[in-house]
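Enquirer: below are the sequence and a predicted model; questions follow.
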Amino acid sequence: MELDDAYANAAHIPGGADYPDRWAAQAAAFRSAARCELDLDYGETDRLRFDLFHPDRLARGVVIFVHGGYWLRFDKSYWSHLAAGPLAQGWAVAMPSYDLCPTVGIAQIGDQIARAIDVIARRVPGPVRLVGHSAGGQLVARVMAPRDGADWQQRVACVVPVSPVADLAPLMRTSMNKDLGITPAIAQAESPVHLPPPPCPVTVWVGGAERPVFLEQADLLAQAWAAPLVTVPLRHHFDVIEDLGLPDSDLTRAVLA
């Protein structure tokens, strides 16, 4: 369809098809040596699980990382190694999986992430910091809209959407939408660009070598929420998130600021 190529990432990244296997191997190696609790329940289905990584001292709070994949693919097991940065700075890190489209819709995934954050926040005291990549960037931004019973929102110290899909409307012009099921009403309700900004600090993050639509998406959210926009030179959609695994990277510092 019209925008399929615009939103295709792997095809425009050298070796793009190799990244998922690389992530999975790095994540498995990290888990094998980490202090962690795996597959903790936060809901009824098999995918409603999270992994919790513990620092080597009393945690200062918890960083919650929400993965991307256009709400269609991946799970928590691909990203464990990204916990290394916050862990080294004394923060616990939680990584939830969630049900995927078309089994559920994007709004239902947002509700699942809200439930995951609630369960995680009850388990780990202190501030909560949210970071999400791509579709995960939409989820961590959308979940901050006011919702009944979300007492955990008062504990959120910052939100960092990385390469977020902040406006869902263009995805209606992609082949993915046969599984995503985005309608104009859903795009209006679930797009962070149409929602008020949260009361906590927000930093929008994007790679300078990303597809033009992702540079535009990041800029739209930064403008809508009057938030700082950080564009990292030479980083593309698949490696822009890797710096979260480094204790002293600019991205880790932004998440923990």
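Expert: That came in fine, so what should we check first? Numbers count the residues shown, from 1 in each chain.
Enquirer: going forward, measure contacts and count neighbours with C-alpha atoms only.
Expert: Noted.
Enquirer: strands of the stretch 101-250 of the chain, start to end?
Expert: Secondary structure of the stretch 101-250 of the chain, counting by DSSP state E, counting those that start in this stretch: strands at 128-133, 156-162, 204-207, 229-232.
Enquirer: mean neighbour count for those - can I get that in CSV?
Expert: Putting these into CSV (neighbours: other C-alpha atoms under 10 Å) gives the following:
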stretch, mean neighbour count
strand 128-133, 26
strand 156-162, 25
strand 204-207, 26
strand 229-232, 18
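Enquirer: let me have those strands in a markdown table, extended by distance to L72.
Expert: Formatted as a markdown table, the strands of the stretch 101-250 of the chain follow (distance: least, C-alpha to C-alpha, whole Å):
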| stretch | distance to L72 |
| --- | --- |
| strand 128-133 | 14 |
| strand 156-162 | 18 |
| strand 204-207 | 21 |
| strand 229-232 | 26 |
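Enquirer: quick one: the helices in the stretch 101-250 of the chain?
Expert: Assigned helices in the stretch 101-250 of the chain, in chain order: 106-123, 135-142, 177-180, 184-190, 212-224, 250-256 (criterion: DSSP state H, counting those that start in this stretch).
Enquirer: the structure to be compared is supplied as follows:
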Amino acid sequence: MDRAYANGAFIAGSDEFPARWQAEADAFVAGLGGRARLGLPYGASEREGFDMFMPQDIPKGLMVFVHGGYWMGSGRETLSHLAAGAVARGWACAMPSYTLAPAARISVITGQMRAAVAAAATAVGPPVPIVVTGHSAGGHLAARMACDGGPGGVVRVVPISPVAELAPLMETQMNLTLRLDAAEAARESPARMQPRADIQAHIWVGGQERPAFLWQARLLSENWGCDWTVAPGKHHFDVIDDLADPDSALMEACLGGL
């Protein structure tokens, strides 16, 4: 099962992605100037903060992007450039971080994301439609925002390469850090839930991803009865790149028609 959920080992040049992402993120933030509002708090702990990227005019809506890292690593600062597509379409984009395992269990992180989405909505101003997307573990958290107990105002979720059924992770070495048990896996697996009736969903996954991630995406789409897209040629690390392109099919899945 460790092999099933290993991504970098099956992606050529995987070790080069973090530096590339950071360079693109830094350039995007610098170019946005005062429209990049960094380090806004949504809670008391160090990682309970979000960055907000604003369009030139009054926002049409709010897109929230949640980073991945198997709930154990990464952060919002590396992926700021992925807000470019939303901002170019006239939307505000919030990118939260969260407390990492083992300091927080996945159920606690889910609660933090509810608070982050609510705080970001308040920061935008008057109520606007909210779309939540996220990648890998962030895709899991985006999906959770569509289920009962999720924040108000969310009209669509677009989980990208989500971990929708958590039980397999109990059989990996990661679980020494995540500390998942059967009860928490059941409570926190979006594939075992249904989205609220007023929320649209579209699942996105790369065609060149590990079979486990293709299975996870299809399982969630089938259990939810929603559309899913397999992006040709995309692997687990570059499947998110099109968030930076306002005209991409991924951005249309996120914001089209809203």
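Expert: Now that the structure is in, tell me what you want to look at. Quick caveat, the model's predicted, so the values are computed rather than measured.
Enquirer: what's the TM-score once they're superposed?
Expert: After superposition, the two chains reach a TM-score (TM-score structural alignment, normalised by the length of the first structure) of 0.96; 251 aligned residues with a C-alpha RMSD of 0.9 Å.
Enquirer: and of the strands of the stretch 101-250 of the first structure, who's closest to P198 of the first structure?
Expert: Proximity to P198 of the first structure (C-alpha to C-alpha) singles out strand 156-162 among the strands of the stretch 101-250 of the first structure, at 8.7 Å.
Enquirer: which residues of the second structure does that closest one align to?
Expert: Using TM-score structural alignment, strand 156-162 of the first structure corresponds to residues 154-160 of the second structure.
Enquirer: cool, stretch 182-190 of the first structure as well?
Expert: So stretch 182-190 of the first structure sits over residues 180-188 in the second structure, by TM-score structural alignment.
Enquirer: report the buried residues of the matching stretch.
Expert: For stretch 180-188 of the second structure, a neighbour-count test (16 or more other C-alpha atoms under 10 Å) marks L180, A185, A186, E188 as buried.
Enquirer: again with stretch 164-176 of the second structure
Expert: A164, E165, L166, A167, L169, M170, M174.
Enquirer: ok, back up a step: contacts for the match of strand 156-162 of the first structure, please.
Expert: Stretch 154-160 of the second structure is touched from outside by 129-136, 138-140, 142-143, 145-146, 198-205, 239-240, 253-254, with contacts defined as C-alpha atoms under 8 Å, 6 or more residues apart in numbering.
Enquirer: the same query, at a cut-off of 7 Å, please.
Expert: 129-136, 139-140, 142-143, 146, 198-205, 254 (C-alpha atoms under 7 Å, 6 or more residues apart in numbering).
Enquirer: stretch 77-90 of the second structure now?
Expert: Outside stretch 77-90 of the second structure, the residues touching it (C-alpha under 7 Å, 6+ apart) are 21-22, 24-25, 28-29, 53-55, 57, 59-60, 63, 92-93, 241, 243-246, 251.
Enquirer: endpoint to endpoint, it covers what distance?
Expert: The first and final residues of stretch 77-90 of the second structure sit 21 Å from each other (C-alpha to C-alpha, to the nearest Å).
Enquirer: and stretch 229-247 of the second structure, by the same measure?
Expert: Stretch 229-247 of the second structure: ends 16 Å apart by C-alpha to C-alpha.
Enquirer: kindly report the same for stretch 65-76 of the second structure.
Expert: Termini of stretch 65-76 of the second structure sit 9 Å apart (C-alpha to C-alpha).
Enquirer: do the same with stretch 184-195 of the first structure
Expert: Stretch 184-195 of the first structure: ends 15 Å apart by C-alpha to C-alpha.
Enquirer: geometric centre of the second structure: which residue is closest?
Expert: G134 (1.2 Å; C-alpha atoms, centre = their mean).
Enquirer: H12 of the first structure matches what in the second structure?
Expert: Checking TM-score structural alignment: H12 of the first structure goes with F10.
Enquirer: circling back to that earlier point, return the member of the buried residues of stretch 164-176 of the second structure nearest to G73 of the second structure.
Expert: M174 (11.6 Å).
Enquirer: the residue nearest to the centre of the second structure contacts H67, doesn't it?
Expert: Yes - taking contacts as C-alpha atoms under 7 Å, G134 of the second structure lies within contact range of H67: 5.8 Å.
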